[in-house]
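K.L.:
Only the shape, not the letters, is given here:
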């Protein structure tokens, strides 16, 4: 029974890791759609979002079944509870990629981003996708140091996000209010995407150590 139970726990972790790759791919495509004004890629992200939702539902169903049928304790209990929270964060990451793709579709055939901020969004997309792929490895390995690296890497996205405000508030900004709003919202989507990657990493630290690192209001 215990062997079968641990096989189920491993399967749950595999499903979460797979979800991480799904949202990484979604944000990678959404960013390309945004930067390259690619309607086809935007539509692909939008249509594929249902798969992320289904993956979350499957992970939660597995987790609740383990809670109900196996009554796990100690590390096993932390693993199941962390999986429930991680699945929620990963689904939100998918939703944020969806929002980016919808912005690209909404403005098509016009570009959403002015030229002077494209490099910033390219970098935020690159770092965000990298964080999601790192999460996949952390879920599989439960490597505490690798999980902590995700939190430090998130700082780069935060700095770019702050920089965007200085760009749109500059007196030389001549792209109007609508473009400023788009840049503000999109910057927030990328910042939150990275934050949720950090949240998942913290859950993995909790599984291993039994202690939850610092968290923000969205994780209460």
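P.N.:
Looks like it arrived, so ask away. Model, not experiment: these values are computed from the prediction.
K.L.:
rest of the way, CA atoms for contacts and neighbours
P.N.:
OK.
K.L.:
Report all helices and strands that the host helix or strand of residue 65 contacts.
P.N.:
For residue 65, the host element (DSSP states H and E) is helix 39-70. Applying 3 or more Cα pairs under 8 Å, 6 or more residues apart in numbering; DSSP states H and E, we find helix 39-70 packed against helix 2-36, helix 74-107.
K.L.:
Turn those helices into JSON lines, including distance to residue 134.
P.N.:
What follows is the helices and strands packed on helix 39-70, written out as JSON lines (distance: least, Cα to Cα, whole Å):
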{"stretch": "helix 2-36", "distance to residue 134": "9"}
{"stretch": "helix 74-107", "distance to residue 134": "13"}
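K.L.:
Second structure for comparison follows:
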């Protein structure tokens, strides 16, 4: 019975790690579509979001199966419940990449971003992908130190997000209210993507230590 449980838990881990890779790829493509007004890439992200949703459903199916059939206790139960929440976080990460892609599609063939802020989003996109990749590693290894490293990477995203507002609030801003609204929303999507990545890492730390990080 224990061997069956471990096998099923391994399948759940594989699905979660795969989800992290999927949302990282989605945000990478969405960022490129945003920066280059690439409609093909935007459509690809939009179409493939359903795959992330299916992966979450599969993760929940495995998790509920473990709860119903294996009757896990203590640390085992903690692992299953935490992974259910982690799958939800990663689905939200996929949704945020989807929002970026939809913004690129909505403004096509025009660019969404003025040159003043393009470099910010190129860097935020890079950090978002780095976070997703780090999450995948953390899920597979249960490395607490690697999980805590995501907090530092998230700080980089937060700094960029704050600096972005200095550009928007500058008296030199000349791109109008509509563009400012687009930039504000897009910046928020990247910041939230990072927050959800950190939430997944904290859940892994909870699985390992039994304590949810308070920071």
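P.N.:
Cool, got the structure. Since this is a predicted model, take the numbers as computed values, not measurements.
K.L.:
Overlay them and tell me the TM-score.
P.N.:
TM-score of the superposed chains, computed with TM-score structural alignment, normalised by the length of the second structure, equals 0.99; 215 aligned residues with a Cα RMSD of 0.7 Å.
K.L.:
Name the residues of the helix holding residue 65 of the first structure that are buried.
P.N.:
Within helix 39-70 of the first structure, the residues that count as buried by 16 or more other Cα atoms under 10 Å are 39, 41-46, 49, 52-53, 55-57, 59-60, 62-63, 66-67.
K.L.:
circling back to that earlier point, deepest-packed of the helices and strands packed on helix 39-70 of the first structure, please.
P.N.:
Of all those, helix 74-107 has the most neighbours on average by mean count of other Cα atoms under 10 Å, namely a mean of 22.
K.L.:
tell me what it is packed against?
P.N.:
Judged by 3+ Cα pairs under 8 Å, 6+ apart, helix 74-107 of the first structure is in contact with helix 2-36, helix 39-70, helix 176-209.
K.L.:
Following superposition onto the second structure, what is the mean distance for the last one?
P.N.:
On superposition with the second structure, the mean distance recorded for helix 176-209 of the first structure (mean Cα distance after the TM-score superposition for the first structure) is 0.2 Å.
K.L.:
whereabouts in the second structure does that helix align?
P.N.:
Counting by TM-score structural alignment, helix 176-209 of the first structure lines up with residues 176-209 of the second structure.
K.L.:
Quick check: the gap between the residue nearest the centre of the first structure and residue 106 of the first structure.
P.N.:
Nearest to the mean C-alpha position of the first structure, by Cα atoms, centre = their mean, lies residue 93 at 3.3 Å. Taking Cα to Cα, to the nearest Å as the measure, residue 93 of the first structure falls 20 Å from residue 106 of the first structure.
K.L.:
just residue 57 of the first structure next, same as before
P.N.:
Taking Cα to Cα as the measure, residue 57 of the first structure falls 29 Å from residue 106 of the first structure.
K.L.:
Contact partners for residue 150 of the first structure?
P.N.:
Taking Cα atoms under 8 Å, 6 or more residues apart in numbering, we find residue 150 of the first structure in contact with 131, 134-135, 197-198, 201.
K.L.:
will you turn those into a markdown table that also has neighbour count?
P.N.:
Listed next are these as a markdown table, based on neighbours: other Cα atoms under 10 Å:
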| residue | neighbour count |
| --- | --- |
| 131 | 27 |
| 134 | 21 |
| 135 | 29 |
| 197 | 29 |
| 198 | 25 |
| 201 | 32 |
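K.L.:
Out of those residues, flag the one nearest to residue 172 of the first structure.
P.N.:
Nearest to residue 172 of the first structure among the contacts of residue 150 of the first structure, counting by Cα to Cα, is residue 131 at 33.3 Å.
K.L.:
The closest one: what's it in contact with?
P.N.:
Residue 131 of the first structure sits next to 150, 153-154, 194, 197 when contact means Cα under 8 Å, 6+ apart.
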